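> The following comprises the amino acid sequence and a computationally predicted model.
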Amino acid sequence: MPASPGAVLNVNGQPSPRLLWFMSGSIGLITLPHAWHMPPLLIGFFGLMWLWRLLAISRPAWLPNRLGLFALTLAGIGLAYSQHRGVFGRDAGTGLFVVALGLKLLEIHGKRDVYVIVYLAFLVAATQFLYEESILMALYILLVCTVLLATLVTQNSVSPQTVLALKTAATLIVQALPIAAVLFVLFPRLEAPRWSWLDADNQAKSGLSDTLEPGSIAKLSLSAELVFRVKFDADLPPPGQRYWRGPVYTLFDGSAWKAAPALFRAANPDQPVFGGKAYDYTLMMEPQKQNWVFALELPSAFPAGLRRNELYQLTTNKNPGDRAEYRISSVPSYNTGGINPAERRESLQLPGKPSERIRNLLAQLRGTTESPEALIANLLQHFNRENFRYTLNPEPMPERQVETFLFERRAGFCSHYATAFVYLLRAAEIPARVVGGYQGGRFNTVGGFLEIRQADAHAWAEVWLDGKGWVRFDPTAAIAPERIEQGVNVDLQIASGAANFSPIQFDAKTLTWLQRSQQLWQNVDYQWQRWVINYDTDNQKALLQNLGIDDFVKLGYWLLLSVGGFSGLLAWRLLRPNRRRRDPVLQAYRQFCGKLRKAGVDFGPGDGPQTLAQRAKAVRPDLADTIERIVAVFIRLRYEPSAEAGDLRVLKTLIGSLRV
């Protein structure tokens, strides 16, 4: 006897086409995000298996036999191994899970296989968080897990209905969220061991590198990729002080500037002397390819996990591929003190003797004074008055870059001006170096924080002056002061491909609804990253100490009471009598029993439907046919997996037509 259309299993115990379609759709949604970071061959292999399963729903004979499935398994494992040179690690492990899920779809013989596929799909869904941790991805995974859980509900339903299964699955997830939240907050956090960094995502990330060429920063000017966000405890520093210090470039080979390895650098015995207002802030770094932390120039206080090297740049001992948050204090007014002989030699290094044109220019700028400050002032005026231009698309300068820029092109990006400025000062025997980092940032009025993106990348110069130490000079301010005072308008700059500047801070009254919505969403994402994704061991320890939990015994009590309390509340909610929610099948059956009592049928509370039917037919043989039909439909609805959606309506109609 064939199964009814609503059944989830046929007479041979095989999943019905309805269940297979539902399960295949949920698995397709689960695996879809992996298409953006898995090798095309692997995601293509899964897609082939998935399509094969869909086609075989109506044509079961198309499924591979045992030998074919074994060959496909070997091919899948070999493909996963060849794409990742192994089967261990994040990428290889995820690829293996996805391949196994696709292969298992072709081997479904009963309920057990459905369970295996669903549980494996949950694992594949969890691996997505190894690649992306945004709130949108979390909501998406929550949605598809609801659909996946609805597959299990459908699998175990007597009369499956898609909408009802989804509603049941959503209810189960909502009921589990409080317990999940308690475990997230209280359960001890596990940090990844450092050796696992070797298996981290090594895909190239855009950003500054330890090599600076005249046009390299210009390549970042059209990137809206987020680098870090900063929330100040009080007032923001003025726009002209928003310099976020990164790598320092000291070695010049004639075409590119490179950062000298700290391993070969002599430490300066003098420590910076800070004076003036200090700014306290929380800095959240996005995943980077370098272990650099871009602090406001110059950092004066920072957590133990950070180190300020001899170039006054902050570096971290954490995995740079992870998002991290730091509490930092910076003072824009400082004196770095003296300079040691090795540092002086490094800051005067040139690849060769300056040309005659360079020497003549320096003689013209220096005049009769030997003061470094006077030469610097004259040089900045030279950039301002001699028709130099600021552009994102300077013409190539393959040879004699500094001379070509100074005497021929006279158009460039910040790195052109900073490197030419430092070269001229070194040629004049004044210690100088190039500093890379970011300048400015876009202020989010909703969340009250600055967003710094790759388009804010910048280069400036540092000059050592007797009695002052290393002093910042930004030649770009002499050419395009609006770049420093107003900041980069990232959206317009990307859209136009040309330099665009606008005020960093926005008046909330002047924001358009689109800008307001964008800032609102950016604030939601910031809070999500800060309070959920960045909830690590240190943050948990601080929270637990505030709650008075200072040992594992107290933590165990809190976990037991919290989980037990929520579980008890949920049990009371589910098990307490609820007269408003009655089974319509039982309600109809009770109505049937009431009519039989009126007809004189005697039966007890322990009599089953079949016994009741036999007694009723003996008392009222004229109603025997109707009674048999009513009992048969009730048994099918209550106890058999072959019930149809319309059976309840049939039962109510039969009972309504029963006249006693």
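Received it, and whenever you're ready, just let me know what you need.

> Please count neighbours and contacts with C-alpha atoms only from this point.
Fine.

> Which stretches in the stretch 251-400 of the chain count as helices?
For the stretch 251-400 of the chain, the helices defined by DSSP state H, counting those that start in this stretch cover 341-347, 356-366, 372-385.

> how many degrees apart are the second one and helix 372-385 in direction?
Yep, that's helix 356-366 we're talking about. 110 degrees (axes from the mean of the first three to the mean of the last three CA atoms, to 10 degrees).

> what's stretch 272-283 in contact with?
Here stretch 272-283 makes contact (CA atoms under 8 Å, 6 or more residues apart in numbering) with 228-234, 236-237, 295, 300, 325-337.

> burial of residue 422, as a residue count?
Residues within reach of residue 422, counting by other CA atoms under 10 Å, total 25.

> now it, what's its secondary structure?
helix (DSSP: H, G, I helix; E, B strand; the rest coil).

> and it, what does it touch?
Counted by CA under 8 Å, 6+ apart, residue 422 has contacts 432, 433, 434, 461, 462.

> From these, pick the one nearest residue 164.
residue 434 (65.0 Å; CA to CA).

> Which parts of the stretch 551-660 of the chain are strands?
With DSSP state E, counting those that start in this stretch as the definition, the stretch 551-660 of the chain shows no strands.

> all helices of it, in order?
552-575, 584-598, 609-619, 624-639, 647-657.

> Now do the second one against helix 624-639, angle only.
For the pair helix 584-598 and helix 624-639, the angle between their directions (the same axes, to 10 degrees) equals 150 degrees.

> circling back to that earlier point, including distance to residue 88 and mean neighbour count, could the helices of the stretch 551-660 of the chain go into a markdown table?
Supplementary listing: those in a markdown table, determined by distance: least, CA to CA, whole Å; neighbours: other CA atoms under 10 Å:
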| stretch | distance to residue 88 | mean neighbour count |
| --- | --- | --- |
| helix 552-575 | 33 | 13 |
| helix 584-598 | 53 | 15 |
| helix 609-619 | 58 | 16 |
| helix 624-639 | 47 | 17 |
| helix 647-657 | 52 | 15 |
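
> Turn the ones you listed into CSV, columns for distance to residue 10.
Converted to CSV, these look like this (distance: least, CA to CA, whole Å):
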stretch, distance to residue 10
helix 552-575, 32
helix 584-598, 23
helix 609-619, 25
helix 624-639, 15
helix 647-657, 18
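
> Second structure for comparison follows:
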Amino acid sequence: MVKNPKPMKPELDKNILIFLLSAIGLIVFPHVYHIPLTVFGFFCLLLSWRFIGIWKQNWLPGKLVILLLTVCGIAVLYSQHQGLFGRDAGTHLFITALGLKLLEIKKERDLYLISYLAFIVAASQFLYEQSILMAAYILLVCCVLLATLVCINSRTAQTLAALKTAVIITVQALPIAVALFVLFPRVEAPKWMLFNDRHQARTGLSDSMEPGSISDLGESFERVFRVKFAGAVPPPGQRYWRGPVLSYTDGKRWTQAAFQKPLVKPVVTGAPYQYTLLMEPQDKNWIFALDMPQGFSAPLTQNAAYQLVTSENPDKRAEYKVTSYADYNTGPISPSEYKAATQLPGEPSDKIKQLVGQLHGFDSAPDDFINRLLKHFRVEDFHYTLTPPVMEENPVESFLFKTRYGFCSHYASAFVYLMRVAHIPARVVTGYQGGELNKVGDFLEIRQADAHAWAEVWLENRGWVRVDPTAAIAPERIEREINVDRQFAYGIATANNYLPGPAYNWLKQARQLWSNVDYNWQRWVINYDNKSQSNFLSSFGINDIKTMIYWMIAVIASITAVLCWFLLYQKPKSADKVLLIYNRFCTKLAKHGLVRNAGEGVKDFAERVKIKLPEQAADIDRLTDVFIRLRYGRIATGEDLQQLKTLVGLFKV
């Protein structure tokens, strides 16, 4: 026969509920950035209602109201149209269910159920954010939640002692958790089990380019990828990270060419750059490699425009090893490629033709025309800006002859257009340029603010050659470690200019130190998949699952043995005050032949003593009751301790 769950004492209800509800509030709080405000607001309403119910129990809802609230919760979930499966739908459901369950706390088993549900909600946070700060935060709030379970089971309302116990339990469990993390076989989930929530848009480069499209990213500090070089880091002028190549234009918009050609492997010379890319989650399957990528392995492939793409899910962080060469020759151009690289939306205007003629684009070698055009950008009144004026009609002509203010996309598109007017094959390349060197970890960080567009021109006996017209007008945009806008964001105002000051240098060092910690956390913890595990364990001679399992069992057994020895065979601690006082009582009795036997209970010993000393039975009962209340009871005060001292002191045999 199953016994009914035992209700808690009223004195303990308030303390434990405050502790538990506070922990649940801390657990759900970070989800405010990930779930709709309606779901979060509904949960906050239920949590606040339950908090009020601690002191106003008659305000708690009855069964009918709880039923109506459940219907409201279902309506709130349905209004989000997240379906039945997936990360967001599951998270919303668990948070709503947790809030509703808070209003049904009646027995201890309800506290256990709510605690276990709260652990699931805490774990769901890692589906959205996996930073080291979030991991530390979730570990902290889980310790608080574990402390509530300690309070319930130990029958004590001393929250600080419960927190200490919870921390000790967590620290003891960490070695086994680390061993399981490193050695337990990591199995990738089947694709049919992956429910991706892609409704959250990500900013970044597009597969097309219009005037001003890249300048929108110029003020974004969002990280795109990080790069760790095996050797020397290339200088800023060679840090061109290749992305989509755009060949077709309608006069305003540039897109990728529709044709496909066999990929001709470039002839590379010089020393290679070997590096590891850590890509952040993105919408596209593009991998931004240093020009010109030649050494890579699956799942990476290279398309006809020498851009790297991956066959893996780009929506998760991934690491790739790539080798690139700064000196290369792509060889001859095919007829279809030539046609795509000289395409124009229509007959150029007379102004355009006149400008090309003035720069000897029709009657000189391509190299000479390129140099004259770059000099034209440099000498004439052209300006580089992140906020160019709007050019809706004929953007190339408006930029060249009217505004003369533009971002890298304006210079690249105008340059390529003029090359094509002179019948020189050219195309626009988009990607990222530069990157900030983290001197603490010796790696590069590339952010959306590094988005860039440049040109490629096909030259006889040289193949596709990179030409960056932006460098002619704004060389500081290329030859820099950190752009002007980031200096503005982190700099100090001095005199009439915004220049880096001591505070900026201190903030930069602190930011780079933290970025290095986060980089290693992402590489060695978050990105520790089956491939990384295999590579790591193979260095220790663990090359198959059978050996891995043997090692895992051996390591866990060793850790368990050490913990058991520490817990069971450590030197006995000195007795606490309560036990010391009671031992004085036992010492008085032992002098008269009344010795407490090993393993004899306190009450059994008291009954035996009362038989020998019946006239002092009342004092023995009082003393024993106070000791039991102090030693094993749920509620004890300092007055009880003083009373025990007095009773033992006055006791005479």
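Right, received. Where do you want to start? Predicted, not measured: the structure shown is a model, and the values here were computed from it.

> What value does the TM-score take for this pair?
Overlay of the two chains. TM-score (TM-score structural alignment, normalised by the length of structure 2): 0.93; 644 aligned residues with a CA RMSD of 2.5 Å.

> hmm, back to that, let's see which of the contacts of residue 422 of structure 1 end up in strands.
Using DSSP state E, 432, 433, 434, 461, 462 are the members of those that sit in strands.

> in the stretch 51-200 of structure 2, which spans are helices?
63-79, 87-102, 108-124, 132-154, 159-183.

> Looking for the alignment partner of residue 22 of structure 2 in structure 1.
Matched to structure 1 by TM-score structural alignment, residue 22 of structure 2 sits across from residue 25.

> Show me which of the contacts of stretch 272-283 of structure 1 are buried.
228-232, 236-237, 295, 300, 325-326, 328-337 (16 or more other CA atoms under 10 Å).

> and stretch 474-485 of structure 1, which stretch of structure 2?
Under TM-score structural alignment, the match for stretch 474-485 of structure 1 is residues 468-479.

> Run the chain-centre distance for that stretch.
For stretch 468-479 of structure 2, the separation from the chain centroid amounts to 34 Å (computed by CA atoms, centre = their mean, to the nearest Å).

> Please apply the same query to stretch 423-439 of structure 1.
On the basis of CA atoms, centre = their mean, stretch 423-439 of structure 1 sits 38 Å off its chain's mean C-alpha point.

> Same question for stretch 385-393 of structure 2.
35 Å.

> Quick check: buried residues in it?
So, applying 16+ other CA under 10 Å, buried residues of stretch 385-393 of structure 2: 386, 388, 391.

> Closest one of the residues you listed to residue 131 of structure 2?
residue 386 (31.3 Å).

> That closest one pairs with which position in structure 1?
Aligned counterpart of residue 386 of structure 2 in structure 1: residue 392 (TM-score structural alignment).

> next one: residue 85 of structure 2
Checking TM-score structural alignment: residue 85 of structure 2 goes with residue 88.

> follow-up on the earlier one: count of neighbours near the match of residue 22 of structure 2?
17.

> so what's residue 488 of structure 2 up against?
Shown in contact with residue 488 of structure 2 (CA under 8 Å, 6+ apart): 498, 499.

> Please give the element, helix or strand, for it.
Using DSSP states H and E, the secondary-structure element containing residue 488 of structure 2 is helix 484-490.

> quick one: contacts of the helix or strand following that helix?
Using DSSP H and E, the helix or strand that follows helix 484-490 of structure 2 in sequence is strand 492-494. Strand 492-494 of structure 2 has contacts (CA under 8 Å, 6+ apart) with 498, 499, 500, 501, 503, 504.

> What of stretch 212-227 of structure 2?
By CA under 8 Å, 6+ apart, the list of residues contacting stretch 212-227 of structure 2 reads 204-205, 275-280, 386-388, 407-410, 443-453, 485.

> that older thread, so who does the match of residue 85 of structure 2 touch?
With CA under 8 Å, 6+ apart as the criterion, no residue contacts residue 88 of structure 1.

> Tell me the spacing between it and residue 190 of structure 1.
20 Å (CA to CA, to the nearest Å).

> Also residue 32 of structure 1?
28 Å.

> Same question for residue 135 of structure 1.
Residue 135 of structure 1 sits at a distance of 21 Å from residue 190 of structure 1 (criterion: CA to CA).

> repeat for residue 52 of structure 1
40 Å.

> Mind checking which of the two has more residues around it?
residue 52 (18 against 8).

> Now check structure 2 for the residue matching the more buried one.
Match for residue 52 of structure 1 (TM-score structural alignment): residue 49.

> Look up which helix or strand its match falls in, please.
helix 37-55.

> same for that helix, what does it pack against?
For helix 37-55 of structure 2, the packing partners by 3 or more CA pairs under 8 Å, 6 or more residues apart in numbering; DSSP states H and E come out as helix 10-28, helix 63-79, helix 87-102.

> so what secondary structure elements neighbour the second one?
What it means is helix 63-79 of structure 2. Helices and strands touching helix 63-79 of structure 2, by 3+ CA pairs under 8 Å, 6+ apart, are helix 37-55, helix 87-102.
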